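>>> Dropping the sequence and predicted coords here.
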Amino acid sequence: MVETLWKFHDIDSKFIPLQNGINPIVQKVLFYKGITEAAEMEEFLSPKPKKTYNPFLMRNMEEASALILQYIREKKNIWIYGDYDVDGVASIALLMDFLSRFTDHLHYYIPLRAEEGYGLNCDAIQEIKNNGADLIITVDCGSTSVKEVALAKSLGMEIIITDHHNLSEEKPDCLILNPKQEDCPYPFKLLCGCGIAFKLAQALQKKLDAPKTCLNEILDLVALATVADVVPLIDENRTMLKYGLQRMTHTTRHGLNFLIQSIGLGGKKITAYHIGYILGPHFNASGRIDDARAGVELLLAKEPDKIVALTQHLIACNDERKLIQDQGLELCRERVEKEYQDDLFLVVDSGITHEGVIGIIAGRIRDIYYKPTLVVTEAAEEGILKGSGRSIEGLDIYEELKKCADLFLKFGGHKNACGFSIEKDKLNLLRQRLNLQAREIIENTPDIFRKSLKIYGIVTPPEITEKLVEDLERIEPYGMGNEKPLFLIPNLKAPAPSDLLFMGKSKEHIKLRGISGNKGTMDAIGFGLADFYINHLNNPAALDLLGFPCFNEWNGHKSIQFMISDMKRSSL
């Protein structure tokens, strides 16, 4: 087992606390995140942030919104075309919800993952035309769909693309709403697909002089997509997410509310964690295992019987997804242990594992071995494999695969994740070439295959007060671009046997009790760290704990606990 690197942020020499009433520990965290001015700090910590931008700053927004209004007034048929992941599902639901207030001539289309794959396809466009479409609005896809857009126009349809993915050199010949396109003056480039759909709704609301409540009521969908699509939780994303989480906690969306109740989140303040690890996977599972339309239908449904049936379906899909995923993960782990343990770049054949879960499995294998990982499965076409990849920090998996482009039938992605298809007999060659590339990388960056954790500061147990925990909560929601700050408690006396507990079905978790704090004692919890404590720390006299303080609420009792991310034998 490779030891995790702990890295201190080198800001102490530059950091001078401001006299603005904000806890200096919190100020230091914000300072490291690049938030150094008093006004910026107040905005970042505010429960009602104001950082948002005029939707008409986005290139083509004026023309696109005007065209949609024209089609609404002429009572023409508008079709929303989206992706089958959470971002696509939420984006379709958002525009269906918003536009249905102004037109009855509204429909949507989501491709099936296995049969059609991601994005626009020509067969779907022909089917949409056959169903009487006049205008297609894409959400979360379309930025590279040159031939598909040309087909739509040749069939007599208008098409507007709303998307957040990178564009290719050749752009589709239509109106495009994408802040990443060249010459787009929109100041924030990192919205998710649903965020861009929301900006379109904002523009239409202004043109229609509609009540702002019709925007407030769709912010729960923006929150769902923003977290699930793992875009940076900064700037305008942070603003929309904060309001969206408030909306989701008190949602009037019947289907979403019933799902929240059914999966044990009823009565709780919905957080980014709940979306990322509980709610989001239920919507994703439908697109992975079956048909993503079920997610859209649940978000739009109002009939009680339909809501119950759809909720049960999503829960069943998620249960099936977890079972398939666990089986595939076990198979991949066995193959890594037997065949590829010495590889730096893992390329693992998962047999006939459902392609809807291979990306999740690749992420889990990456986390277990901390190596860039590709997982492949058999495609419907004989002799063809479909694959998905996940990378480690500092290694751009898209660029590494790009060096092997001659081996792929198709590939795409970004620095953290990728997808591809390849002939089966070329897989071993791909594995060999990627491992050669990885060896070159490690020669220049020796620590790249060692996981590192960043230390935001040193604290002692007495410094961890309720006020500090409350102040740190103001930095939420945590996620990509706003990572949870980790603090070091150094040289903590190892617990007596009576204060050392092992928990969980397999006793895989650890609890250290009786740590003397500011008022009384607190516990420290380490999920999945029991084996590490027993086998690697070897009865230490003192410990260095790296983690994060938070509240634990149980049966009406509220206490502070320290959530351990990693621990080491103290060297002091």
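Everything's here; your move.

>>> From now on I want contacts and neighbour counts done on CA atoms only, so please keep to that.
Noted.

>>> residues contacting the most centrally placed residue in the chain?
With distances taken as Cα atoms, centre = their mean, the residue of the chain nearest its centroid is residue 230 (2.5 Å). By Cα atoms under 8 Å, 6 or more residues apart in numbering, residue 230 lies in contact with 479, 480.

>>> where's it relative to residue 479, distance?
7 Å (Cα to Cα, to the nearest Å).

>>> and what of residue 385?
32 Å.

>>> Please compare the first structure with the one that follows:
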Amino acid sequence: MATSVWKEIELDERALRLGRERDLSLLEANIVSRLLHPRLEGAYFNQEPLSFDIQIPNLDESAKFIAKAIKDGKKILVHGDYDTDGIMGTTILYSGLKSLKANVSFFIPSRFENGYGLSSCSVDAAKREKADVVLTVDCGTNSKDVQIELESLGVALVVTDHHIPEKENLVDSFLVNPFLGNDEEAKMLSGATVGYLLLRKVAENLNEILPEEPFLRLCGIATVSDVVPIGAFNWNLCKKAFSALQSSPSPGLNALLKKCPMPPYRCHHIAFYLSPRLNAAGRMEDANLVLDILLERDLERAEDLVEKLEELNTTRRYLQAQMAEEIEKNFGDDDLPFLFCASERFHLGLLGPVASRLCQEKNKSVFLISVDGESATGSARSVEDVDITSLLRESEGIFKRLGGHERAAGFTLETSNIVKLREFLEKKYKISDSPKESVNYYFFIQPKQTEIVWEILGKLDPIEPSIKHPCFALETKQLSPPKIIKDKHLLWNIPLNNGRSVSAFYFDALSKISKIPTNERLIVGRILPDKLRSNPNFFFEVKDII
């Protein structure tokens, strides 16, 4: 009956040590051992406060320059990016500088007309806004060519970014990028957080007190959405951000949060409900819609804008499912250690999310390319043991533009180079190797431990993204007999303490299993926030029956 290979998680040496040293139950010690990255032990057990003692090269000098520009009445153009990290960063810098009485405006390029990062459209925007300074967030590190063009017009460039620097086109003006330094904690920051740290320094230089909110909550959203590593700083930042989201004064953000399960908020609320909506604007039309929502102070107007975003997200989900189905039907080749697909029919804005979904489902790296005449744009997602951006940088003469992180990359290339890229990947991935068998892991728990597990997961959240979240398993004989819902789903009740219960739901179960399970089975799945109930505010999403 099982649709996957499953293995129970047993106590290991670290779990036993944590149990002894931290006085944890065996259940909690086992879960913490598996889900708490070793670098987070201090933050988790000692409840260290959020400290802004982060070292980033050029941060102080850049802050002084921006502060002086504000004092001198110079026009500052905040240049962002169209993904959630870039949008949050743009909102932080624009609203923060405005509160510091700066003469400031913002610009976010179009994914479809301009592409990622600084380009000729950035120069045009600087001219149009009559900017004296272009201040970037989440982009700009490798834009020496644009820097030269801006400076020829008398426009200064200040870059805040977290993308990996390249020697060939590295800017040499004010560049605030953690990867130029040696602070490993700083290298885990989102682009929005790097921008926020600059904003704090600017306020210090102006002898102004800048409140942490609304900025921290936006940094938290960016941190989860951009899937950056979670170090102690990011862990503490997210804890404060998630708490602050429950009392946001922003009409637009509150309207967006109504689309999520009920608080308290966790990574899941952002990654699976909030971030897809925020990204939908830039993927389908114009990312400026999200800026309008976040900056709007009229409740009715904010709700109207959110409904427009909701319509875009609904369209995004439909087209994304269609695209994934087409790839499965026409491009699937299980003998290859990676999935490589190029088509004129692929929606440019959906390459990333579809690649992410297929990477998770197939446990192999995925390369999707949208072809438009002689030019093509691609997105790549990798499995855990492949640094995708570093791998692609080993190629020579294939890409026109390339950027990204360990697990994700974006690129442009000439259509004639698509075959060369595939040949390069075949050599790198050793085509003779078979894909690794995917093994899924679970913790065996008793029904009444479900609520305890939910609380443990809440204390651990946010969990380092590189750690694959295991599932939990319950014996069906300890549950109520399953009910068939709408002739295709299965529903169990899991008994909790104090006479309460929580639902276990197996979506589309009867298309995956041949018969209703007996009492001698295990249901395995995830414990997730429930959008419909508040007490308890979670449910059990069944993934398989073994």
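Looks like it came in fine. These numbers were taken from a predicted model, which means no experiment stands behind them.

>>> And the TM-score between these chains?
Once superposed, chain against chain, the TM-score is 0.87 (TM-score structural alignment, normalised by the length of structure 2); 542 aligned residues with a Cα RMSD of 3.5 Å.

>>> if we can go back for a sec, let me know the secondary structure of the alignment partner in structure 2 of the residue nearest to the centre of structure 1.
Superposed on structure 2 with TM-score structural alignment, residue 230 of structure 1 falls opposite residue 227. Going by DSSP: H, G, I helix; E, B strand; the rest coil, the secondary structure assigned to residue 227 of structure 2 is coil.

>>> Hmm, residue 106 and residue 81 of structure 1 touching each other?
No: between residue 81 of structure 1 and residue 106 there is no contact under Cα atoms under 8 Å: 11.2 Å.

>>> does residue 187 of structure 1 sit in a helix, a strand or a coil?
Quick answer, by three-state DSSP: residue 187 of structure 1 is coil.

>>> no wait, residue 550 of structure 1
Classification of residue 550 of structure 1 by three-state DSSP places it in strand.

>>> Pull the number of nearby residues for it.
Neighbourhood size, residue 550 of structure 1 [other Cα atoms under 10 Å]: 19.

>>> again with residue 442 of structure 2
Residue 442 of structure 2 - counted by other Cα under 10 Å - has 19 other residues nearby.

>>> Make sure I have this right: it is in a strand.
Yes: secondary structure of residue 442 of structure 2 (three-state DSSP): part of a strand.

>>> circling back to that earlier point, gap between the match of residue 230 of structure 1 and residue 72 of structure 2?
For residue 227 of structure 2, the distance to residue 72 of structure 2 - Cα to Cα - is 38 Å.

>>> for residue 335 of structure 2, same thing?
From residue 335 of structure 2 over to residue 72 of structure 2 (counting by Cα to Cα), the distance is 63 Å.

>>> quick one: the helices in the stretch 101-250 of structure 2?
According to DSSP state H, counting those that start in this stretch, the stretch 101-250 of structure 2 carries its helices in the segments 120-129, 144-152, 191-205, 215-225, 232-245.

>>> swap in the stretch 401-546 of structure 2?
418-428, 450-460.

>>> Mind checking those helices for the one nearest to residue 302 of structure 2?
helix 450-460 (30.3 Å; Cα to Cα).

>>> Nearest residue to residue 235 of structure 2 in space, ignoring adjacent ones along the chain?
Of all residues not flanking residue 235 of structure 2 in the chain, residue 462 sits nearest, at 6.2 Å (Cα to Cα, 6 or more residues apart in numbering).

>>> typed the wrong thing, it's residue 416 of structure 1
residue 391 (5.0 Å).

>>> The one you found maps to what in structure 2?
By TM-score structural alignment, residue 391 of structure 1 lines up with residue 382.
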